[in-house]
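> For reference, the sequence and a predicted model appear below.
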Amino acid sequence: MKKFKSYYMHLRHPRSLERKWIFPLAICSIFSLFLLFSTTLTSPDGGMKFYRYLSFSATASANTTTTSIFVESKLRPIPISSLPSPPRLAYLISGSAGDGAMLRRTLQALYHPYNQYVIHLDGESKAEERLNLYNYVKTHPVLGKFKNVRMITKANLVTYRGPTMVANTLHAAAILLKEGGDWDWFINLSAADYPLVTQDGTKLMLMINVYSLI
């Protein structure tokens, strides 16, 4: 009767016996893996292979990161020789009676050896005032060296906002086209005007505006 009961219990609960072997089997497997891993590290060949594997993985990941982040390394710098030269400016500075001193001040503020200039005092100014301006241009050491300032000695009678003002502008443009050489921009100013930036800054702004329109 006892044998029959034990046989019955064995048939009824077979999984309880199998579960008893899972825990010892797991411990043996973990211990075997630990021994294998420690043997690989302690042996000279195994440690070197493991180190090479780590270094190769780190190098590959670093190269991948570098190529993905630093895209600027693929860009080619623009050679300096291909950059355009700064624009040449041609100015007409006009004044009337009593504007001789202001005209000289404006000319000094706008002057650059790279540019061309035409100055004019209209017919309402006195002959003495025009002569003083003429002598200033001729005797100035810098203006006399580069010879890029011209004065309209035969004064035109200019009416503000009239056709004579346009005729005077065309007269100055004709002088610049004939004697001023190569220039890119023509600027018409009065003796009362005064620049807010230097001539180099003006050239830079013109270059930026031109390239923004292209």
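That came through, no problem. Every value quoted in this text rests on a predicted model; they were computed, and no experiment measured them.

> can we go C-alpha only for contacts and neighbour counts from here?
Fine.

> In the helix or strand containing F31, which residues are buried?
Using DSSP states H and E, F31 falls within helix 14-42. By neighbour count with 16 or more other CA atoms under 10 Å, helix 14-42 contains the buried residues T40.

> residue boundaries of the strands in the chain?
89-95, 116-121, 149-151, 185-190 (DSSP state E).

> can you pull out the helices in this protein?
In the chain, the helices defined using DSSP state H lie at 2-12, 14-42, 44-69, 100-110, 127-139, 141-146, 163-179, 199-213.

> Who are the packing partners of the longest one?
Read it as helix 14-42. Contact here means 3 or more CA pairs under 8 Å, 6 or more residues apart in numbering; DSSP states H and E; on that basis helix 14-42 packs against helix 44-69.

> Report the angle between the helix it packs on and helix 14-42.
90 degrees (axes from the mean of the first three to the mean of the last three CA atoms, to 10 degrees).

> List the residues that contact I152.
By CA atoms under 8 Å, 6 or more residues apart in numbering, the contact list for I152 reads V118, I119, H120, L121, A172.

> and the last one, how far is that from Y194?
Think A172. Between A172 and Y194 the computed distance is 20 Å (CA to CA, to the nearest Å).

> Give me the more crowded residue out of those two.
A172 (24 against 16; other CA atoms under 10 Å).

> now the more buried one: how far from S94?
Relative to S94, and taking CA to CA, A172 is found at 10 Å.

> ok, now V158?
10 Å.

> what about the two, which has more around it?
S94 (25 against 20).

> okay, pairing it with this:
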Amino acid sequence: MKSRYLSAISKPQIGKMTSGLQWEESDVGAPPPENPLRIVYMLVVHGRAVRQLKRLIKAIYHKDHFYYIHVDQRSNYLHNEAVQLAQHYTNIRVTPWRMITIWGGASLLTMYLRSMQDLLEMSDWPWDFFINLSATDYPTRTNEELVLFLSKYRDKNFLKSHGRDNAR
């Protein structure tokens, strides 16, 4: 994933702010951690880009992770396709509710907060990190590389705001 767009929130939220963490290329090919963490990917999609959604899921899919999909209320075709896709996997779910969201608007934040509430109430999904993606995102790292990196920093939160640099 592009690290500047990676937004991972650990659960529970007791992390410490750390700047300057970098991917360590020497870790590539390292054995998986003894206690691998589990990621919940929040996929926020709209329009009719079914192939794009399937391509993203194929790129990030792992049986040990979870995938929660919100389809914009104006995208009925995509919603029907996402529901059909989710029926084939126990670790993929589509939100039972839908909202009209506007990128960068308060509706998007409301949708994320409601989704987070859903995810926190899903006792059958024991996740460690939350990563939000849209259908236009695409990973630059493998799941194994991401798990290895996040496993080393289980007590951290990774947040990046858009706009001016406020890391003063």
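In hand now; what should we look at? Because the structure is predicted, anything quoted here is derived from the model rather than measured.

> quick one: TM-score?
After superposition, the two chains reach a TM-score of 0.66 (TM-score structural alignment, normalised by the length of structure 2), with 123 aligned residues with a CA RMSD of 2.1 Å.

> hang on, the earlier thing: what span of structure 2 lines up against the helix holding F31 of structure 1?
Using TM-score structural alignment, none of the residues of structure 2 align to helix 14-42 of structure 1.

> Same check on stretch 189-199 of structure 1?
Aligning stretch 189-199 of structure 1 against structure 2 (TM-score structural alignment) gives residues 133-143.

> again, but for stretch 161-169 of structure 1
Going by TM-score structural alignment, stretch 161-169 of structure 1 sits over residues 104-112 in structure 2.

> Give me the buried positions along the matching stretch.
L108, M111, Y112.

> mind putting the residues you listed in TSV, distance to H79 of structure 2 included?
Compiled in TSV, those are given as follows (distance: CA to CA, whole Å):
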residue	distance to H79 of structure 2
L108	17
M111	16
Y112	17
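
> Show me which of those is closest to F130 of structure 2.
Within the set of these, Y112 lies nearest F130 of structure 2; the separation is 11.0 Å, counting by CA to CA.

> Let me see the contact set for that closest one.
So Y112 of structure 2 contacts nothing (CA under 8 Å, 6+ apart).

> Please report the distance of it from V44 of structure 2.
9 Å.

> Y61 of structure 2 now?
16 Å.

> Same question for A135 of structure 2.
In terms of CA to CA, A135 of structure 2 sits 7 Å off from V44 of structure 2.

> do the same with Q117 of structure 2
Taken as CA to CA, the span from Q117 of structure 2 to V44 of structure 2 is 15 Å.

> cool, and H79 of structure 2?
For H79 of structure 2, the distance to V44 of structure 2 - CA to CA - is 11 Å.

> Overlap in contacts, those two.
Contacts common to H79 of structure 2 and V44, judged by CA under 8 Å, 6+ apart, are V71, D72.

> I39 of structure 2 and A86 of structure 2, how far apart?
From I39 of structure 2 to A86 of structure 2 the distance is 17 Å (CA to CA).

> okay, the two: which has more neighbours?
I39 (25 against 16).

> Spit out the contact partners of the more buried one.
Here I39 of structure 2 is in contact with D64, H65, F66, W127, D128, F129, F130, I131 (criterion: CA under 8 Å, 6+ apart).

> which one of the residues you listed has the most neighbours?
Neighbour counts for the contacts of I39 of structure 2 (other CA under 10 Å) peak at F129, which has 25 neighbours.

> My guess is it contacts H65. True?
No. Judged on CA atoms under 8 Å, F129 of structure 2 makes no contact with H65 at a distance of 9.8 Å.

> And E81 of structure 2? What does it align with in structure 1?
Aligned partner of E81 of structure 2 by TM-score structural alignment: N132.

> how much space between its match and N168 of structure 1?
21 Å.

> got it, and Q199 of structure 1?
Computed as CA to CA, the Q199 of structure 1 to N168 of structure 1 distance reads 24 Å.

> Repeat that for D193 of structure 1.
D193 of structure 1 is 18 Å from N168 of structure 1, by CA to CA.

> ok, now P86 of structure 1?
From P86 of structure 1 to N168 of structure 1 the distance is 28 Å (CA to CA).

> Near the closest residue to A192 of structure 1 other than its chain neighbours, how many other residues are there?
Spatial nearest neighbour of A192 of structure 1, excluding adjacent residues (CA to CA, 6 or more residues apart in numbering): M102 at 6.4 Å. Look at M102 of structure 1: counted by other CA under 10 Å, it has 16 neighbours.
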